[in-house]
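**Q** Sequence and predicted structure, then a few things I'm wondering about:
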Amino acid sequence: MEFLQQNWHWATLAAVTGGWLLIDTVRAKADKTLLSAVEATMLINREDAVVIDVREQAEFAQGHIPNARHIPFSELESRKNELEKLRGLPLILCCASGARSGNAIATLKKAGFEKLFNLRGGIFEWEKAGQPLSRGSKNKDKEKGKKK
């Protein structure tokens, strides 16, 4: 007890930090749209989920999930008709950290899409989990395929 009285500020800091971690964990479990890299891979393999990368072209070219479709968030509103044929499939939206893809989910929900998921932590967490990345733009990948 004497230790706590002398170090009350450290005890308070530990309690507050622990509380934030607990709240964040509960919130993440409650949000069924957030997927880890492993959960996203399972959804891709089991339910033919399609990955939509909403980062800008330069970010996409630096590394993206293999077979991801690239629709920058700034163009999503004008290009959402490209996703109409995918309406029945689960869509996994991703960006660098998960923030833009969260906004993209809101945009697509307003358009009537239902099976929407957000890659928790974005490409950063995907790569950290040891998942593969493709480099370059899709157009460059297609050109390489034609040359082979």
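**A** Received the coordinates, thanks.

**Q** hey, let's count contacts and neighbours off CA atoms from now on
**A** OK.

**Q** Following element in sequence after the top helix by length along the chain, please.
**A** Ranked by residue count under DSSP state H, the longest helix found in the chain is helix 8-30. Following helix 8-30 in sequence order, the next helix or strand is strand 34-35 (DSSP states H and E).

**Q** Give the other helices and strands that that next one contacts.
**A** Applying 3 or more C-alpha pairs under 8 Å, 6 or more residues apart in numbering; DSSP states H and E, we find strand 34-35 packed against strand 116-119.

**Q** Where does residue 140 sit, in terms of helix or strand?
**A** Using DSSP H and E, residue 140 sits in helix 138-147.

**Q** Buried residues of that helix, list them for me.
**A** residue 138 (16 or more other C-alpha atoms under 10 Å).

**Q** And residue 28, how close does it get to residue 95?
**A** For residue 28, the distance to residue 95 (C-alpha to C-alpha, to the nearest Å) stands at 18 Å.

**Q** let's bring in a second one:
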Amino acid sequence: MTTPPHASTVDVPALRELLESADGPRLIDVRTPGEFETGHIPGSYNVPLDLLREHRAELRAHLDEQVVLVCRSGQRADQASRALASAGLPNLRVLSGGIGAWQAAGEPVAAGRARWDLERQVRLVAGSIVLGSVLASTVVPRAKWVAAGIGGGLTFAALSNTCAMGMVLAKLPYNRGPKSDMSAVLDALAADRP
């Protein structure tokens, strides 16, 4: 089985230019609903990565034109591009630097309730577990292996460009925000079609 090609990237100024053109791209934000609710590019559609993977064939039928995928930094958007490319969707691009680069450039963001980014949550949880297990190892020496396990998991996450802890944290009520309903997303895509 061959791996689908990576989507090309688009930087913030190029995306701004595309959005101002007559046939601008569809923006698909693959972050969690909670992250999306915190702030997103106006006009974007929230299709969390796990939902996108599960319904990529259905999305394919509604995304014939240019598509730009957005996440926090570009990693989840890259994973989404692979999933959609395997479903046969052409014209995929990933926003280089993600929503962070968009905000840093001073571009408009539809803001909602403030939440911590998923990546920041992973750093907090992983760091807390490592710190706690190192401190606990002064009393229970075998506790150091918990820290080693977290370190191994983070190393694997970096090498595989996946994060099991992030996937678990994304399912917490704090990160869910408003429920993402695939039929509502598909209806919105169909209604907004030129």
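**A** Received the coordinates, thanks. Worth saying up front: this structure is predicted, and the values here are computed from it rather than measured.

**Q** Run through the neighbouring helices and strands of the longest helix of the first structure.
**A** Using 3+ C-alpha pairs under 8 Å, 6+ apart as the contact test, no helix or strand touches helix 8-30 of the first structure.

**Q** Could you check how far it is from the centre of its chain?
**A** 24 Å (C-alpha atoms, centre = their mean, to the nearest Å).

**Q** Kindly report the same for stretch 57-64 of the first structure.
**A** The chain centroid and the centroid of stretch 57-64 of the first structure are separated by 14 Å, computed with C-alpha atoms, centre = their mean.

**Q** So which of residue 28 and residue 95 of the first structure has more stuff around it?
**A** Taking neighbours as other C-alpha atoms under 10 Å, residue 28 of the first structure and residue 95 compare with residue 95 leading, 27 against 14.

**Q** ok, now how distant is the most centrally placed residue in the first structure from residue 138 of the first structure?
**A** Nearest to the mean C-alpha position of the first structure, counting by C-alpha atoms, centre = their mean, stands residue 119 at 2.3 Å. Counting by C-alpha to C-alpha, the gap from residue 119 of the first structure to residue 138 of the first structure is 20 Å.

**Q** Same question for residue 12 of the first structure.
**A** In terms of C-alpha to C-alpha, residue 12 of the first structure sits 51 Å off from residue 138 of the first structure.

**Q** Can you list the residue ranges for helices in the second structure?
**A** Ranges of helices in the second structure, per DSSP H, are 12-20, 33-38, 49-54, 56-62, 75-86, 98-104, 118-136, 144-160, 164-170, 173-176, 182-191.

**Q** Output the residue interval of the first structure matched by the last one.
**A** The one in question is helix 182-191 of the second structure. Counting by TM-score structural alignment, helix 182-191 of the second structure falls onto no part of the first structure.

**Q** roughly how far is that helix from the heart of the chain?
**A** Taking mean C-alpha positions (C-alpha atoms, centre = their mean), helix 182-191 of the second structure and its chain are 19 Å apart.

**Q** what's in contact with that helix?
**A** Here helix 182-191 of the second structure makes contact (C-alpha atoms under 8 Å, 6 or more residues apart in numbering) with 45-47, 51, 55, 59, 62-63.
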